[in-house]
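**Student:** mind looking at a prediction? Sequence and model below.
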Amino acid sequence: MRFSVLGPLSVQDGAATRPIGSPTARRLLAVLLLQPNQPVTTDRLKSALWGARPPATAGASLMNHVARLRRTLAEEGAAESRILTVAGGYAVRVRDGELDAEEFTGALQAARAAYIGRDWTAVRRETGKALELWRGDPLPELADVEEAQPQVELFADARWQALEWRMEAELGLGRHHGLAPELTGLIAAQPLREAFHRQLMLVLHRTDRRAEALDVYLRLRRTLVNELGVEPGALMQEAHREVLTGGAAPVARETPPAAAAPDAAAAADAGGKADTASSSGAGPAGGPGPGAPGPAGRTIPRQLPPDVPDFTGRDAQVESLYAALGGTPAAVGPAVGGSRALSVCVVSGAGGIGKTTLAVHVAHRLAPAFPDGQLRADLHGGGGTPADPGDVLAKFLRALGVRAEDLPVDFEEREALYRSTVAGQRLLILLDNVRDAAQVRSLLPGTGTCAVLITSRSALPGLDGAHRLTLGVLTDGEATELFTRVVGSGPAGDEPDAVAEVLKVCAGLPLAVRIAASRLVCQPGWTVSTLAGRLRDENRLLDELHVEDRAVRTSFAVGFNALVPEDADAFAMLGLWNGADITPPAVAALLAVAPHRAQRSLDALSRAHLVQARPSDRYALHDLLHVYAAERADQGHSAQQRADAVRRLTTWYLHTCAAAGGHLRPLPLRLDLPPVDFDGPPLTFRDRDAALAWLETERPNLLAVTEQAGRAELFELAWKLPVSLLSFYDLRKHWTDWLHTYKIGLDATRRLGDQRGESRILNGLGIAHHDLNRNEEALDYYREALTVRRASGDRLAQTATLGNIGNVLQNLGRNDEAFATYDEAIAISREIGDRTTEANSLNNIAFARAGLAQLPEAAESFQQAAEILGSIGSSASQAVALGNLGDIRLQLGDQQAAVAILSQALELHRQFGNVYVEATVLLNLGNALCHHGQTPEGRDHWQQALELLERIGDPRAERLRARLETLTPQTRAIRNLRA
């Protein structure tokens, strides 16, 4: 199979093209191919497919698109799909030689090695191979996907580099004739890329068109001066002088200085692993060792700390930094003034995330490409006294050979001397632990021959033009590999379950993994199980993750101590919340502050990497930071303050759930809500879709807040929360959450002695078990609810429970008991004048009649129920009654009436988003349309039903798919597909 991204997306299998039909599928595959064989998170895929605000159904839709793409890319006899499900997302499996971008990069790396060695024939050959792969602008499918643009632009930049090198090879081989028109076209496309202007000058000069060559220079100079305020670069000016004097114009000199080891540099570019087993005194990749004399006897600084021998994972991050700092041709940035801009990379992240370890590792890989040396300084920006930039300048200048007595006292003079000293040199500068952009601006060279790698807890937004990489936690595989490399494969392999337990506690934080592994190694009597046991107690967890001068708590404290009091208080209070994530309005309730103040604190905590900013304005704490935050809350706030914060947050969730549920219920909630006595008002929703989207997004937090209310003995909130969610649970069939939260609520009502609350919870548990076809359990819950409701005198509630009991009795085949129960419910409804419960009871009777094949009687009851529900404006319930009525009419042979009634029901259902019922109506409408033989309209309705059933994982989908696959245009009689 052949995947092509250097142009519009294309997939070929041999000589045949695999059509990737829909735009969404093309975009999905394109995003995956940007990271072949690497995980792409579902959040990133949702953002690419639907933008910053994906719909509530994005997760299910993504699964459907992945399933279709798998079928499209399926290979006969292949054991493994091309689209793999991995932790947190998906990956596309691409073998060697199947992706044009990888082939392009390989050819470009070979071209660079030949370029360094002035092998112009090889440069021409390899760039030709690379350029032949291009078919147009790369991946136009991703033109509006903002996060994909840097990588797409990187492809485009690499193509310009290949064109530049191919032209240089033509010049080096003396093939000047015929190049001028092509170079003129390249200049039109890239008017500020000086290399093309310089090459055109040389072509014109060497073909006796001297005046035109000079005109090229003058036009470029005019453009640069007018638009950028800079003169042409040194190489352009040198070529200009050659043309003026009529001398032999030079071939390009944009190669590493003679001090570089070309073979080692090329090897490092090709694979990043040049030979390090050089003679005594040699540095990385065979370069000069520390203190080795450089050009003119100058000592070359080699200030990098040692690389860790067990560096693990971070492959994508290593390659990203390696490319951005000049390790691959694709990283060559836009030329201004004849040289590329200074490459500056900022690695940011939380304490203990491995920023310095990664930076040092990458710097050692890059060392061969910077033969004039590597400078390094710790700026102590994360804690203690930050380093003074003037002192760092002095340190660097001394390392570069400037005598102490020649160091300027004036800061600006010292900065100017530093930039003059490094100008034109190939230096790599590592600035570790930076506080802010102001601390490093004076340490940046003024020449693009150098590169700067920065680590900081901040992303340094004030540093213009920097390539930024935010470091996250290790993947499960990377954490396991790191732990195993430290402790050895024997101990780790003998106790895989214990290893998994330890790593779960460490939650991917490299510092925590290393400390835990080091403790195990240094305690000969311990097993991995011993270590896991010591890490189980959350109250002592941070005490255990401490060895000598390294401690997770200390690393976190550096960032915490730098916060202003308001933000420190916000961080501590976040430790009280046990949900998956949190939004600014919820934080406002937790802190009892205005929403804008909560947002300000979250922004500050995000910049300090004490919270993780997620899409859709959500924030989360790393597991270990959550433990640390809870410690700070215990130390800085009284028990009453902590309890009040949890109560405020839980109350906020209850009011917001009630507001969301109001868009899903046909009737009022009839639930007394506790007052809101804090800033940060609960949310409201403009419509049903917005309410459903919020409920789906918050679903893990709704479970967490109910659990937390129960543990905190906020019993009133603990039972009212699940009751407020009944319509949501019933609509979306989240049975596991439903049963779990309702059992918490049942315990709470019984501890309060609240009979009305207990009956509502019991009734809701009965509904859930009824939905799951656990009829005997449902009957027990319903009867217990009825007993409580009779004791409390709640007549209206009794009718609902009686109807539910009748439904279960009918399922159990106890029809006489069922009809008696329905009759009692109708009598109470009419007695108290409640038309809704009367209609519900009629619906129940209709179902029972239908189950006994008493179809005319069932149709009459459904008709009466639909009329009552329509008259009181209960459209959602009316839609259900009409759907049932249409099905009965079809069974009675009245196709025309059935189609009309089911079409009306479908229109109503689509207003309310009940996917389960909508799919059922679509099935039945398809049956009605095909009652006398297959019709295109019927097939279309079945296909729509199939898509909905697949989305919710309904078992009917498999049967419907199998039936659709057997249908042919010649099929005349089709049996009904029953819901």
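**Tutor:** Arrived safely.
**Student:** please count neighbours and contacts with C-alpha atoms only from this point.
**Tutor:** Noted.
**Student:** which elements pack onto the helix or strand hosting L154?
**Tutor:** Applying DSSP states H and E as the criterion places L154 in helix 149-172. Contacting helix 149-172 under the criterion 3 or more C-alpha pairs under 8 Å, 6 or more residues apart in numbering; DSSP states H and E are the following elements: helix 100-116, helix 120-132, helix 194-206.
**Student:** can you give me the angle the first one makes with helix 149-172?
**Tutor:** This means helix 100-116. 40 degrees (axes from the mean of the first three to the mean of the last three C-alpha atoms, to 10 degrees).
**Student:** next, the one to line up against it:
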Amino acid sequence: MLEDSQRAVRSVLDSSYRRLAPAHRKLFLLLSVNPGPDLSAEAATVLAERTAPPRVRRGLATLARASLVRADPETGRWRMHDLVRAYAVEQSGLAAEQREAALDRLLDHYTAGARDANVQLSPGATGDRTHFRDRRRALSWLDAEHANLIAAVQAARSARRHRVGVELPAHLKEYLTLRNRTEELTTVMGVALDAARSCGDRIGEARAWNDLGNALSKPDPARAADAYRTSIARYQELGIRHGAAVARHNLTTLPSRVGRVKDAERFEESAATHRSLRTTFLALGDRPGVAACDLTVGLCLYRLGRNEEALESIRLALTGFQESGDRSGEADTWGNLGVVLNGSGRATEAVAAFRTAVDMYRDLDDRRSTATAHLNLAVGLLAVGEPADAVEADSRAVALFRELGMAHAEGEALEKLARCLRSAGGPDAERRSVCEAAAAVYRRFGDEAGAERVLGLLP
């Protein structure tokens, strides 16, 4: 029966294909080169050797009427069923060199788009700033093309397009970090590393080791540290001071980023290292790098109980990020400033700083950081005696983590909401519901201690 069904499908495809005009046959075959699940009319035009867009759109409409592709009515993007794609690949209407050339055009298209979008996300990145006029448009394109971009990286590896394998992941790292796609980030940086080695790109290899360290920092800190150390060594071999300084900054801040620094000696050591790195970044004209060092020094001083010095250093960082136009760094600094102000008994100022961080992260469409900033804001609001607003802030954090699919973070936010409801004297039924939801999340991850802890908050 299965063979009969397959023969019937092939018969239908044969009939549809034979009825096509030669130009439409060629377009159909070219579309099958796309490694991703769908494509835009713009990408189809690239595959069609940059035929006039109106002709390509008419060709796509013809293929849709023949049931060889279908258009998504909401997005206007085009899809080809896997069976249809396999049929197209089997046809002899395209020479191997034509398929190779089409793949090159498409990979170049995605690499250029990612580069130009990254300009709107990463201060100091180079690209065509007129392609996407603002951050919102850049993110919209990246979100729409996300699956194709990841598929393009994999296709570059399979086809041994090493230049694309090095460049495309570098343009995607900021976006994948922003969207919390850690697994994909780790995968594409692995591709970048392999590609750089394969083509002898020593600078690309050093950069890829650092980027791989960033990708691994949360899921595997030990491997992340090894990656940073390798990056430092590679940059030093090449005599590239800036790259080595960036990787050393990442290595030194890694323990605090994953919550593994406890003793004062380590904070003293980190502060000293970043004062030295600050001098390097200053000499190299990297203002955001200087600001990042000021922020790290301030946070170390705070953990050492030297709050006034900490505030001075963090405010210096804030000025540096503002003057360099690094809005993400500025948002991070407002959030950290709020933490230090709150810990210094200046809760009213802390709430103002937290609100600024929330607003900036929201403008940046950084939902994970927005959620974290809401949790910090809730702490500050409790400190100034506004429990109802604190409950609302925690609730927004829960909703954002749920939307992002960050289940364990959602459980932690639910626990904080439960504590907030207890402080606010919230209804027993609501407190019970929140506690039970948090416990269920913790148990899903095998965290029985967390489940017991949150159930201890039951009314």
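**Tutor:** In hand now; what should we look at? If you're wondering where the values come from, they're calculated on a predicted model, not measured in any experiment.
**Student:** thinking again about what came up before, give me whichever of the helices and strands packed on helix 149-172 of structure 1 is most buried.
**Tutor:** helix 194-206 (a mean of 25; mean count of other C-alpha atoms under 10 Å).
**Student:** so it matches what in structure 2?
**Tutor:** Following TM-score structural alignment, helix 194-206 of structure 1 has no partner segment in structure 2.
**Student:** give the other helices and strands that the helix or strand just after that helix contacts.
**Tutor:** Downstream of helix 194-206 of structure 1, the first helix or strand assigned by DSSP H and E is helix 210-227. Counting contacts by 3+ C-alpha pairs under 8 Å, 6+ apart, helix 210-227 of structure 1 packs against helix 194-206, helix 234-245.
**Student:** want to throw those helices into a markdown table with distance to V502 of structure 1?
**Tutor:** Output for these, formatted as a markdown table (distance: least, C-alpha to C-alpha, whole Å):
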| stretch | distance to V502 of structure 1 |
| --- | --- |
| helix 194-206 | 55 |
| helix 234-245 | 58 |
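**Student:** P969 of structure 1: which of those is closest?
**Tutor:** helix 194-206 (62.0 Å; C-alpha to C-alpha).
**Student:** how far does that closest one sit from the chain's center?
**Tutor:** Per C-alpha atoms, centre = their mean, to the nearest Å, the displacement of helix 194-206 of structure 1 from the mean C-alpha position of its chain is 46 Å.
**Student:** now which residue in structure 2 aligns to E937 of structure 1?
**Tutor:** Match for E937 of structure 1 (TM-score structural alignment): D389.
**Student:** pretty sure its match sits against V379.
**Tutor:** No: distance between D389 of structure 2 and V379: 10.3 Å, which falls outside the contact criterion (C-alpha atoms under 8 Å).
**Student:** between those two, who's got more neighbours?
**Tutor:** V379 (24 against 15; other C-alpha atoms under 10 Å).
**Student:** tell me the residue in structure 1 aligned with the more buried one.
**Tutor:** By TM-score structural alignment, V379 of structure 2 lines up with N927 in structure 1.
**Student:** if I look at that match, how far off is V86 of structure 1?
**Tutor:** 40 Å (C-alpha to C-alpha, to the nearest Å).
**Student:** quick one: the helices in the stretch 801-950 of structure 1?
**Tutor:** 815-832, 835-851, 855-871, 875-891, 895-909, 915-929, 936-952 (DSSP state H, counting those that start in this stretch).
**Student:** nearest to L358 of structure 1, of the ones you listed?
**Tutor:** Nearest to L358 of structure 1, of these and by C-alpha to C-alpha, is helix 936-952 at 41.4 Å.
**Student:** and the angle from the closest one to helix 915-929?
**Tutor:** Going by the same axes, to 10 degrees, helix 936-952 of structure 1 makes 160 degrees with helix 915-929.
**Student:** matching residues in structure 2 for stretch 861-871 of structure 1?
**Tutor:** So stretch 861-871 of structure 1 sits over residues 313-323 in structure 2, by TM-score structural alignment.
**Student:** mind listing what's buried in the matching stretch?
**Tutor:** 313-318, 320-322 (16 or more other C-alpha atoms under 10 Å).
**Student:** before we move on, what about stretch 157-173 of structure 2?
**Tutor:** 157, 161-173.
**Student:** need the residues you listed in CSV (columns: distance to R77 of structure 2).
**Tutor:** Shown next, in CSV, are these (distance: C-alpha to C-alpha, whole Å):
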residue, distance to R77 of structure 2
R157, 25
R161, 26
H162, 28
R163, 28
V164, 24
G165, 25
V166, 28
E167, 26
L168, 22
P169, 24
A170, 26
H171, 23
L172, 21
K173, 25
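**Student:** strands - which of these land there?
**Tutor:** Residues of the buried residues of stretch 157-173 of structure 2 located in strands (DSSP state E): none.
**Student:** for the residues you listed, which two are the farthest from each other?
**Tutor:** That would be R161 and K173, which, of these, are the farthest apart (C-alpha to C-alpha) at 18.8 Å.
**Student:** touching, N342 of structure 2 and A350? I think so.
**Tutor:** Yes: using C-alpha under 8 Å, N342 of structure 2 makes contact with A350 at a distance of 5.2 Å.
**Student:** in structure 2, which spans are strands?
**Tutor:** Under the criterion DSSP E, structure 2 contains strands at 38-39, 70-71, 78-79.
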